[in-house]
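**Q** no FASTA, just this:
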């Protein structure tokens, strides 16, 4: 069952077409990362899903209905990049206030526990650090016990420990069947946590698939080593699709078959050192896709 459905959606602002025939379905219980450069249309698409705006053309459904309906909005939680939290309220007061807006909220203590805010529950919102303020925004997003949760750049400002605890909490929500839509510039987090990645640019979808399938859409391995080979010799090695070599003999080879490259080095008894083999990351795939927006991938 789809928790979110956008069908043939256009959104224009005057002469600016922010979304162009956008069709996107998000399955219930799925963690989907929605990625794209600034101006790609992500924020506009999310505003439609939250019921904050209407499409110029096409339809938007969340939990099977118009997201502007009160019954639907009660089932949605949102952690925006910036939250206008009353600075004079304590953390507990803010979470308590938000909990009263929902028909079947979590307990305040549970929301504080998920966001790791128990030790600062009595502190005023205006006195929180940047990372603590992000954790408060998370508590406010989940206290309503939403079926669909939107996380917009959620870990910005968090330290490493807070990030780890945050993703543990998100994993728990996902295991409980919540649908989660994530936007982030930390692509390693999207690669590690998302079931599915959707890449947008210029109001349209460029790629849609698992993190693994998107990584596999680019030259998916890099082999680095130091040797006496010149560029022409590197390019003749089996499996090499592109290569560079600097004046100190540092070779950088892109390949879909790293085993073939390494086998050739050993079989031909080519001396080398400082060997490093790595596969393409989601960041590599993202940069490749957004550099050539006309070539989309679906997997």
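**A** Looks like it came in fine. Source: prediction; values computed, not measured. Numbering: from 1, shown residues only.
**Q** from now on I want contacts and neighbour counts done on CA atoms only, so please keep to that.
**A** Noted.
**Q** contacts only, for residue 134.
**A** 154-158 (C-alpha atoms under 8 Å, 6 or more residues apart in numbering).
**Q** can you give me how far the helix or strand containing it is from the chain middle?
**A** Element membership for residue 134 (DSSP states H and E) is helix 130-142. Relative to the mean C-alpha coordinate of its chain, helix 130-142 is positioned 18 Å out (C-alpha atoms, centre = their mean, to the nearest Å).
**Q** repeat for stretch 195-203
**A** 9 Å.
**Q** which one of the contacts of residue 134 is nearest residue 207?
**A** residue 154 (22.5 Å; C-alpha to C-alpha).
**Q** shouldn't the closest one be within a helix?
**A** No: according to DSSP: H, G, I helix; E, B strand; the rest coil, residue 154 belongs to no helix; its state is coil.
**Q** what's the spacing between it and residue 132?
**A** To residue 132, residue 154 is 12 Å away according to C-alpha to C-alpha, to the nearest Å.
**Q** do residue 272 as well
**A** 49 Å.
**Q** out of the contacts of residue 134, which is most surrounded?
**A** Counting neighbours by other C-alpha atoms under 10 Å, the top entry in the contacts of residue 134 is residue 154, with 25 neighbours.
**Q** so that one versus residue 2, what's the distance?
**A** Where residue 2 is concerned, residue 154 sits at a distance of 24 Å (C-alpha to C-alpha).
**Q** likewise residue 156?
**A** Between residue 156 and residue 2 the distance is 29 Å, computed by C-alpha to C-alpha.
**Q** put this next to the previous one:
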């Protein structure tokens, strides 16, 4: 498929420190991509270069086969960034209409109000909106030009549960119409449910890339949880085969393993004192933490070997 966004060996340095390090990434038209990473990993810098707000120190960035800084390209993208700012002394309807006037073929006002769930607030002063409503106004402004590519940076921060559900239903509909959507979020359950591809960036480099199912399978396997009885020895966990991660919450034990069937067989064979046993697949959040920890450990080992 044709690439909506293409980064080729892109690096970005700030005062001698690399925020993005030799990143190569293609994002196909019509895909929904969750761009994930811990704070300071380089994902925000990557997005600002995709938007043309920053130039790479080296490498190339192409957006819709052109330069992200070109006016003709900018007219075809929309961005909902983290900062929430509204214009004083203008109503919601007036602000949306103002942004619509910047584009040759804007999305109709009535549709933008419906999509953002702000039809009832259209005559309100924008400064009187709640934090969640201001986020929804930002969403309407990002869509004002009826964009082909939409960037959503932590879009649901400040939204209540009802607003979040409406927002993601709308994003799914937009994705279904062929738009390319790039999402960054700390709510990994949202990324898991909406994205058809997950890209993890850590220390400025590509740490993982694949479908949510592939990321979860490769990083964490499955999870066995149970309630340990009074006679269950904690040291037993250390001797179990294939446990990649273990945690206790009171008497509730959580074990990660690529082969939970073998693990359960081993526990039963040792007549372990346990009840309320559950086996389920790991979530994207567990996989993300696993990936980041492994990447950090590998980087620390590499630094130690170079000394």
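**A** Received the coordinates, thanks. Quick caveat, the model's predicted, so the values are computed rather than measured.
**Q** what's the TM-score here?
**A** The TM-score (TM-score structural alignment, normalised by the length of the first structure) is 0.90; 295 aligned residues with a C-alpha RMSD of 2.3 Å.
**Q** hang on, the earlier thing: which of residue 272 and residue 132 of the first structure has more residues huddled nearby?
**A** Shown here are residue 272 of the first structure and residue 132; by other C-alpha under 10 Å, residue 132 has more neighbours (21 against 16).
**Q** show me what the more buried one aligns to in the second structure.
**A** Matched by TM-score structural alignment, residue 132 of the first structure corresponds to residue 133 in the second structure.
**Q** list the buried residues for stretch 143-163 of the first structure?
**A** 143-155, 157-158, 162-163 (16 or more other C-alpha atoms under 10 Å).
**Q** from the chain's centroid, how far away is it?
**A** Mean-position distance between stretch 143-163 of the first structure and its chain equals 12 Å (C-alpha atoms, centre = their mean).
**Q** so what touches that stretch?
**A** 3, 74-81, 95, 98-99, 101-108, 110-111, 130-132, 134, 138, 141-142, 166, 177-185.
**Q** if we ignore the residues flanking it in sequence, what's nearest residue 144 of the first structure?
**A** residue 105 (4.2 Å; C-alpha to C-alpha, 6 or more residues apart in numbering).
**Q** that neighbour maps to what in the second structure?
**A** Under TM-score structural alignment, residue 105 of the first structure pairs with residue 106 in the second structure.
**Q** quick check, its match in contact with residue 97.
**A** No: applying C-alpha atoms under 8 Å as the test, residue 106 of the second structure and residue 97 come out as separate, 9.4 Å apart.
**Q** between these two, what contacts are shared?
**A** By C-alpha under 8 Å, 6+ apart, no residue touches both residue 106 of the second structure and residue 97.
**Q** what's near enough to touch the residue mapped onto residue 30 of the first structure from the second structure?
**A** Taking TM-score structural alignment, residue 30 of the first structure has residue 31 as its aligned residue in the second structure. Residues near residue 31 of the second structure by C-alpha under 8 Å, 6+ apart: 175, 178-181, 196-197.
**Q** what residues sit buried inside stretch 280-287 of the first structure?
**A** Buried residues in stretch 280-287 of the first structure, defined by neighbour count with 16+ other C-alpha under 10 Å: 280-286.
**Q** need the helices for the stretch 101-250 of the first structure, in chain order.
**A** 108-114, 130-142, 160-175, 187-193, 211-215, 231-235 (DSSP state H, counting those that start in this stretch).
**Q** ok and the third one relative to helix 130-142, angle-wise?
**A** When you say that, I think you mean helix 160-175 of the first structure. Taking axes from the mean of the first three to the mean of the last three C-alpha atoms, to 10 degrees, one finds helix 160-175 of the first structure and helix 130-142 inclined to each other by 10 degrees.
**Q** how big's the offset between helix 160-175 of the first structure and the second structure?
**A** With mean C-alpha distance after the TM-score superposition for the first structure, helix 160-175 of the first structure departs from the second structure by a mean of 0.3 Å once superposed.
**Q** which positions within that helix qualify as buried?
**A** 162-163, 166, 169-170, 173-174.
**Q** likewise stretch 252-267 of the second structure?
**A** Residues of stretch 252-267 of the second structure classed as buried under the neighbour-count rule (16+ other C-alpha under 10 Å) are 252-258, 260, 263-264.
**Q** and the contacts of it?
**A** With contacts defined as C-alpha under 8 Å, 6+ apart, stretch 252-267 of the second structure is touched by 220-228, 240-248, 279.
**Q** pull out the buried members of those residues.
**A** The neighbour-count test (16+ other C-alpha under 10 Å) marks 220-228, 243, 279 as buried among the contacts of stretch 252-267 of the second structure.
**Q** before we move on, back to that, and the contacts of stretch 143-163 of the first structure, which of them are in strands?
**A** Within the contacts of stretch 143-163 of the first structure, residues falling in strands by DSSP state E are 3, 76-79, 179-183.
**Q** including neighbour count, could those residues go into CSV?
**A** As requested, those are arranged in CSV below (neighbours: other C-alpha atoms under 10 Å):
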residue, neighbour count
3, 20
76, 24
77, 23
78, 21
79, 22
179, 25
180, 26
181, 22
182, 21
183, 24
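**Q** and of those, the nearest to residue 203 of the first structure?
**A** Relative to residue 203 of the first structure, the closest of these is residue 183; by C-alpha to C-alpha it sits at 15.0 Å.
**Q** so the closest one versus residue 1 of the first structure, what's the distance?
**A** Residue 183 of the first structure sits 22 Å away from residue 1 of the first structure, going by C-alpha to C-alpha.
**Q** with residue 8 of the first structure instead?
**A** Remark: distance between residue 8 of the first structure and residue 1 of the first structure (C-alpha to C-alpha) = 19 Å.
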